[in-house]
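>>> this one's sequence-less:
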């Protein structure tokens, strides 16, 4: 089982990353503003559930690497750290973005939007890379059961994403107005997210 310290550290970082402006949460905002909170919540919950597939891939991949070679696991952490730093630099250079209206096109049902969010997230290779980069730094090899630790972390990420995306969809009208009224707010959220990514990347590379 995860230790309390391990779980709390991961949960704090995961929530900050989930809340930072990105394609998923901006789409949740967009759908909520344009089509109503029910549709925004459905798409957001689908995106969150899509994380389960990446959790399974990460659990198998990380465990296999660690079992095969400590050097391979270290290489994964270094590559993952560099990837997180690159994501952070992109966010730090961003000028912010606001949700765009998504009312164009045929009206999809809430169920269809849930499935769309699920598939969009599940088949996104960038999310696979993110999970392989993010989860290992919160794994403690000395505690054993690497796959089980990875599964717990991934499930924790999925649950917090479902909660936050659900709330974001529910309050999408207010959140969308808050971002669109002052675009600089989105820019500063990007700055915060970028700093988090860079810090996590450096921590991952330097950890042993």
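That came through, no problem. Owing to the predicted nature of the structure, the values given are computational and were not obtained by experimental measurement. Residues are numbered from 1 along each chain as shown.
>>> all contacts plus neighbour counts: C-alpha atoms, from now on.
Noted.
>>> Now do the contacts for the residue lying closest to residue 25 once chain neighbours are set aside.
With Cα to Cα, 6 or more residues apart in numbering as the criterion, residue 25 has its nearest non-adjacent residue at 6.8 Å, and that residue is residue 165. Going by Cα atoms under 8 Å, 6 or more residues apart in numbering, residue 165 touches 25, 28, 41, 44, 45, 48.
>>> Any chance of these in a markdown table with neighbour count and secondary structure as columns?
Listed next are the contacts of residue 165 as a markdown table, based on neighbours: other Cα atoms under 10 Å; DSSP: H, G, I helix; E, B strand; the rest coil:
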| residue | neighbour count | secondary structure |
| --- | --- | --- |
| 25 | 24 | helix |
| 28 | 29 | helix |
| 41 | 29 | helix |
| 44 | 35 | helix |
| 45 | 27 | helix |
| 48 | 26 | helix |
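>>> also this one, for the comparison:
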């Protein structure tokens, strides 16, 4: 793979990652709720989710989803329902200004990890997108497997960095809000957007 082709992929990926989606909404809601320590769980969760989605795409699942309206719709509705459920859970949660306590923090971080992973990986639109996106940066004159490894490692790394930036920026923004009522309102706003993303995912058409 030429350096020029790789740079083009980095630029295209950066543009894609700059657009906030359900994953970013979830991660910023967690960071606003409990601070930057949530990044310990959400960053690897998102990275693993992107890795699974891209690997699944490259193994051909994306082509199956693109060809099967029933399978695509089923997976889309499952993902949408999960987003709505997470939004509901965030709506009911009570934001805390302090750090996560050591007691029970492992369980909380574990839940955040799996939620971040599922929201990122369980996205049929993303899987189909990767099938259409990745081949544009493959040089047919060179071994495809090595190129796939390079592109996947690049994207997953960039996705992790992107989420880390969102976590730390949100935490810095959060520190300026000492009013529990205001923090609670911001948390509910994030929850509303998350539920809205789930509803939108359920309603959007296959080819939109």
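Structure's in. What do you need? It should be emphasised that the depicted structure is a prediction, and the values quoted were computed from it without experimental measurement.
>>> returning to that earlier point: which secondary structure element contains the residue nearest to residue 25 of structure 1?
Element membership of residue 165 of structure 1, judged by DSSP states H and E, is helix 146-170.
>>> Could you check how far that helix is from the centre of its chain?
9 Å (Cα atoms, centre = their mean, to the nearest Å).
>>> Name the surrounding residues that touch the following helix or strand past it.
Using DSSP H and E, the helix or strand that follows helix 146-170 of structure 1 in sequence is helix 172-181. By Cα under 8 Å, 6+ apart, the surrounding residues in contact with helix 172-181 of structure 1 are 28, 29, 30, 32, 33, 37, 40, 98, 99, 168, 185, 186.
>>> Pull out the buried positions in helix 172-181 of structure 1.
Buried residues in helix 172-181 of structure 1, counted by 16 or more other Cα atoms under 10 Å: 172, 173, 175, 176, 179.
>>> what do you get for stretch 176-185 of structure 2?
For stretch 176-185 of structure 2, by 16+ other Cα under 10 Å, it's 183, 184.
>>> Who are the contact partners of the residue nearest the centre of structure 1?
Nearest to the mean C-alpha position of structure 1, by Cα atoms, centre = their mean, lies residue 18 at 4.9 Å. Residue 18 of structure 1 makes contact with 25, 161, 164, according to Cα under 8 Å, 6+ apart.
>>> okay, those in JSON lines with distance to residue 203 of structure 1 next?
Below are the contacts of residue 18 of structure 1 laid out as JSON lines (distance: Cα to Cα, whole Å):
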{"residue": "25", "distance to residue 203 of structure 1": "26"}
{"residue": "161", "distance to residue 203 of structure 1": "23"}
{"residue": "164", "distance to residue 203 of structure 1": "25"}
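>>> re earlier: tell me which residue of structure 2 lines up with the residue nearest to residue 25 of structure 1.
In structure 2, the residue paired with residue 165 of structure 1 according to TM-score structural alignment is residue 167.
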